[in-house]
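Enquirer: Quick one, what's the 3D model for this:
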Amino acid sequence: MTNVLIEAPSALQTAEQPINAHLTERRRWLIIALVLVPVFVGSIDLTIISAILPEVLIKLNIPIDTNLGTAAWLVTGYLLAYTVSMALMGRFSDMVGRRGAFLVCLALFIVGSWWVATAHLFPTALLNDIARRYLGQRPDLNQLTLLAVIIGRVIQALGAGAVVPVSLALVADLYPPERRAAAVGFVGAMDTLGWVLGHLYGGVMVGFFQQQGEAIRLWLAGLGLALPAPDWRTLFWINVPLGILAFVLMIFALRGVQHPISKGRFDLIGALLIAAALTCLVIGLGGNTEVTGATSLEALQAQTNQSPYNLGLLLSAAALLGIFLLWEWRQAHPMLELHLFRKRAVSAAMLTNLLIGFLLMLGLVSVPLLINLRAENASAAAIARAAERAGLLLSTLTIPMALASLPGAWLSGKIGFRNTTLSGIALAISGFALSGSTWRADTPELLMSLHLTLIGVGLGLTIAPIGTVVINAVEATRRGVASALVLIMRYLGMTIAIPSMTTYAFSRLNYLVSLARESFARDWAAEEIQRQSVRVYFESGVMVIAEMLLIGVVIGLLALLPALWLRNHQPTSKPAQDEV
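Expert: Predicted structure coming up:
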């Protein structure tokens, strides 16, 4: 990749000259296809751990009930590093070029995957040596292996999280503004599809390895390969050759691809401040809450009783964010150029994407809650069947969402960015309205899937236009930062939705149950009180879930307001500079 050094233009500078017009269309799509591989694999690993976590703990001989707090960092650590790396590497790619930034991210992901796959070997030995030599301790080796897996997951996420915004900026460099939507839509689709399928992929593969692992080991032995039976570690080993292949191919594919780079130094203080602020915010909002791990009302009620919020961390996040903004305002070459938010298109797209993220998580939480509430009994087998049905139902939301990002790109070119976004939000609103007003204890799952598909298609239609609007609204030397901001806002919306909806659900549920119990006859026998309590809890739970879905209508209507401020059509010769 040829880096074209360009001093960062002022806010009034508008001309954008195509820099990769010499590339053939086939070459551009080859680059996009190669970019999509690490985007997809990295996003799969965002959610894969939720399916294989019990298997990890069992294989390490670690009691699940007493170590869930530590094990939760397999999820939280990845989410934190994923979010922080998005914020930092966008600016890094603007300074050093997409090729270098992309390859660094990919290398981090490969190293992290290798570290997780071999955590019981060299990483554990290294940590044990450090503990004995420098700390004077003799820790349990299985606990050290769990710590090694967590460290590997963080390394993975530092690469995987940064790959997505760097990829968005990279594909934006390949096309002029009026042709970017399709490329941006492909990246958004693969990112969404990856984390959507991660849980399913992990569960299916671990189950397959449990059933066929020994047969696979014997087959490999017959070929002269003395390898252990595949298990959860194999899922991370698979990433290594795929990553290396993509790394080598990208070195050659990006030769001759030009990219304007921004002048200035990397704002290390700003990077540390925003990283600390995001860390406090994500954990403070309950970032260690795993949605797929608590899909019943009882489980979420236990989380609510412990409070999903950490007020101290939230206050720390607010303080750090304030310091960050003051620091950035005084820097000649800031981590985040605050005047970007003076652009109407940027501010409107960011707020819209925050609300889109909230809507997405609202749908992902509501479905498992209702399906588990409708389970025939509380046995492990019944809950397992309910979880399987919930996963299938959720796929009718998530897969259409990923696929709809492609027609969303096409529609953006036909009816404009604003109209496409408004249409998508309107479809999602109609889906939430139908589900909130019709879902009951006996609602057929086929009908539920149709409503979820409507929501998924609606949300999916917004991916390409929102991302493209922001990328087109900034100068070429700021596309990395802009791409990162788009993604961070969606993830923050999802993060905010979990604790806020959990708190609402159970404050409302407790109120409805208490209100109903006041009507119980004083002369009822204990058995009758128990039977009526179960009925009240069930009916109140269904009502609360319906209310949560109707809240989606309200959030969707709010999302329409900033979406109205989006630019509808992008001028072909220069990025939008409409400031407010």
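Enquirer: alpha carbons only for contacts and neighbour counts from here, please
Expert: Noted.
Enquirer: can you pull out the strands in the chain?
Expert: Here the chain has its strands, by DSSP state E, at 2-6, 258-262.
Enquirer: Just send those back as a markdown table, with distance to residue 454 and mean neighbour count too.
Expert: Output for the strands of the chain, formatted as a markdown table (distance: least, CA to CA, whole Å; neighbours: other CA atoms under 10 Å):
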| stretch | distance to residue 454 | mean neighbour count |
| --- | --- | --- |
| strand 2-6 | 43 | 15 |
| strand 258-262 | 39 | 24 |
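Enquirer: number of nearby residues for the closest residue to residue 406 other than its chain neighbours?
Expert: Once flanking residues are discounted, residue 406 sits nearest to residue 185: 5.4 Å by CA to CA, 6 or more residues apart in numbering. Neighbourhood size, residue 185 [other CA atoms under 10 Å]: 30.
Enquirer: Ok, residue 524 next?
Expert: With other CA under 10 Å as criterion, residue 524 counts 11.
Enquirer: could you measure it against residue 512, distance?
Expert: 20 Å (CA to CA, to the nearest Å).
Enquirer: ok, now residue 239?
Expert: 49 Å.
Enquirer: another one to check against the first:
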Amino acid sequence: MAAPAAPDAPPLRALLVASVAVLLAAADTYVVVLVLPEMMGGVGLGIDQLQRGAPLISAFLLGYVAVLPLVGRLADLRGRVPVLVACLLAFAVGSLLTAGADTLTTAVLGRGLQGLGGGGLVPATLALVADRWPVERRGVPLGAVGAVQELGSVLGPLVGALILAASGWRAVFWANLVAAVVLGALLWSPRRSDPWLVALTAVSTGLTALAVLSPERLTSGVRTGLAFAPLSADRAWTAPVALAAVAGWLALGAVWWVRHGGAAVTAAVDLPSAALLTVALSCLVLAFATSDPQVQVVADDAPLLLAGCAAASAGFWWRNRRTDRPLVAPGLLAPRAAWGALAVNVLVGTALVAALVDVPIFARLTTASQDQVAAALELVQLLAAVPVGALLGGWLCRRTAPRWIAATGMLLAAVALAAMTRWDATALDGVGSAAVLVLAGFGFGLVIAPVNAALLAVVPDDAHGLATALVVVARMIGMLVGICALTAVGLRVFYLRQAEIGSPLTLCPQTPTDCPQFEAATQAAALAELHAVFAGAAGCALLAAVLCAVLLRVDGPGRAAPGELIRTA
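Expert: Presented below is the predicted three-dimensional model:
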């Protein structure tokens, strides 16, 4: 017989809706890769201006990572559901801006808001699980949330492709907007709502929609057109309707501040600490997310950005230790399982991103040279196995110590990645490669619930939102830094192999412009590059398996060992 939920546990409906919201945000994360070329054309960029379109990706990552710790802390202070509704509102407004964007600036702003809203959904949802189920029974729901999130990575490109086939790229974001509004309405409680906030939200959203869409019937009107005419040339945001939308959002924030304890929140959170951590994470994201891994490890401005990251991190550490209301409470990450979960997730992110990026590249290099869809379908075999592993990992947490489940998952992933280092040009033609990809995805899924369960077991209940936010940040940092570092190693191998290849004139003196030997040698060098990346990822996965076994130690299924729980006054 299942144990009843705690008396003050959140309703199950809220958790179900939040899980669907997580799926929506995860799907959006992956679908943008599919629609990026069309998006660039829609905001005035040519396909040859890919680097100028990079902010469409980096803005989302920046919003997703930079303020995540603050969002997690707000979920602890103001409640999970209000933060979920606010995140869905940010995601909806971001979707609106992106769908109607005709300039790169508007699209980047929209993507940033989507990242902010989408990123905040994950820790708040995981905290909902911790609120509803006791330590020993969290495994299955944690695994379910992880499975739903990873399912989004499979459904996102598929649904996006269907929408693109029927309409244009903007329809993807209009669909996001509708879904976010519906989910927010399902979470919203009319009995506890403030009519002022509801009215201001509706008015601000309506004004934003008018500013973004600029209906021709209104813009061409003698009187109504004045509302859409920029007060400053070439600055669309100076149009009266756009300024009114900005004023509406500012008024919304001010009303919330006055009527809903904004001062109390700032009294409980040290804003300078939050600002310093946000700057540190922003600099780190920009240093790696705006680089071209095939050319450089970090961005051109990386020295300045990394110096800013180091300075802001030092400032955060100093401020957080001295304030009486720290963002990250002293001792929060002191338990071995707490900081161990962060370390493991950095390595998981590094190993995972190598597969996500380089498996399609391997397919393009060998069996699907001109077919991007076929190359992506190879990756689907891995992605489809992740939710299965996540569900099983959560179920096993009720019967087995989380550290052994997580270690097994990463060991399976390491074995699969090591097998990829032996793939040749015909590897994807057989069923063996499919088995390897499924094994890798299953292993990556198996680790999700145990890591979260171990973390939540050793941190106070009133810090679950912040703790889960930090573990998500750790995984994202692992992905950002990992892909750059592993690609740099792979490129080193490629250049060494390339230097050993003779010129086409030497290899094929009669037909230098059609030289199969040169093409085969170049392909072999490129395969060696990918093998090096897979080998590095396998090493990270193996190290993660060891750390799981050593650091995520708990006293039974999903329960912290005696003495490891943080004692709070």
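Enquirer: Could you quantify their similarity as a TM-score?
Expert: In this superposition the chains share a TM-score of 0.79, using TM-score structural alignment, normalised by the length of the second structure; 492 aligned residues with a CA RMSD of 3.0 Å.
Enquirer: how much does stretch 543-554 of the first structure stray from the second structure?
Expert: Compared with the second structure after fitting, stretch 543-554 of the first structure has a mean deviation of 2.2 Å; criterion: mean CA distance after the TM-score superposition for the first structure.
Enquirer: Also stretch 452-461 of the first structure?
Expert: Mean deviation for stretch 452-461 of the first structure: 0.6 Å (mean CA distance after the TM-score superposition for the first structure).
Enquirer: so where is that stretch in the second structure?
Expert: Residues 437-446 of the second structure are matched to stretch 452-461 of the first structure when aligned by TM-score structural alignment.
Enquirer: same check, this time on stretch 491-505 of the first structure
Expert: Under TM-score structural alignment, the match for stretch 491-505 of the first structure is residues 476-490.
Enquirer: got a list of contacts for that stretch?
Expert: 65, 285, 288-289, 293-294, 296-298, 345-354, 528-533, 536-537 (CA atoms under 8 Å, 6 or more residues apart in numbering).
Enquirer: Among the residues you listed, name the buried ones.
Expert: 65, 285, 288-289, 293, 297-298, 345-354, 528-533, 536-537 (16 or more other CA atoms under 10 Å).
Enquirer: my read: residue 162 of the first structure touches residue 104, true?
Expert: No. Counting by CA atoms under 8 Å, residue 162 of the first structure stays clear of residue 104, with 9.4 Å between them.
Enquirer: So these two - more neighbours on which side?
Expert: residue 162 (33 against 18).
Enquirer: To which residue of the second structure is the residue nearest to residue 406 of the first structure aligned?
Expert: Checking TM-score structural alignment: residue 185 of the first structure goes with residue 143.
Enquirer: How much space separates its match from residue 445 of the second structure?
Expert: 9 Å.
Enquirer: which residues do those two both contact?
Expert: The contact lists of residue 143 of the second structure and residue 445 share 390-391, 393, where a contact means CA under 8 Å, 6+ apart.
Enquirer: Endpoints of stretch 321-328 of the second structure, how far apart?
Expert: Stretch 321-328 of the second structure end-to-end distance (CA to CA) = 9 Å.
Enquirer: Which stretch of the first structure lines up against that stretch?
Expert: So stretch 321-328 of the second structure is aligned with residues 329-336, judged by TM-score structural alignment.
Enquirer: what distance separates stretch 304-318 of the first structure from the middle of the whole chain?
Expert: 21 Å (CA atoms, centre = their mean, to the nearest Å).
Enquirer: Against residue 504 of the second structure, how distant is the residue lying farthest from the centre of the second structure?
Expert: Most distant residue from the mean C-alpha position of the second structure: residue 510, 52.1 Å away (CA atoms, centre = their mean). For residue 510 of the second structure, the distance to residue 504 of the second structure equals 10 Å [CA to CA].
Enquirer: again with residue 455 of the second structure
Expert: Distance from residue 455 of the second structure to residue 504 of the second structure, by CA to CA: 57 Å.
Enquirer: Between these two, which has more neighbouring residues?
Expert: Set residue 455 of the second structure next to residue 504 and count neighbours by other CA under 10 Å: residue 455 wins out with 27 against 18.
Enquirer: quick one: contacts for that one?
Expert: Contact analysis of residue 455 of the second structure by CA under 8 Å, 6+ apart lists 337-338, 341, 467-468.
Enquirer: picking up where we left off before, would you list the strands of the first structure in a markdown table and tack on distance to residue 122 of the first structure?
Expert: Output for the strands of the first structure, formatted as a markdown table (distance: least, CA to CA, whole Å):
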| stretch | distance to residue 122 of the first structure |
| --- | --- |
| strand 2-6 | 38 |
| strand 258-262 | 39 |
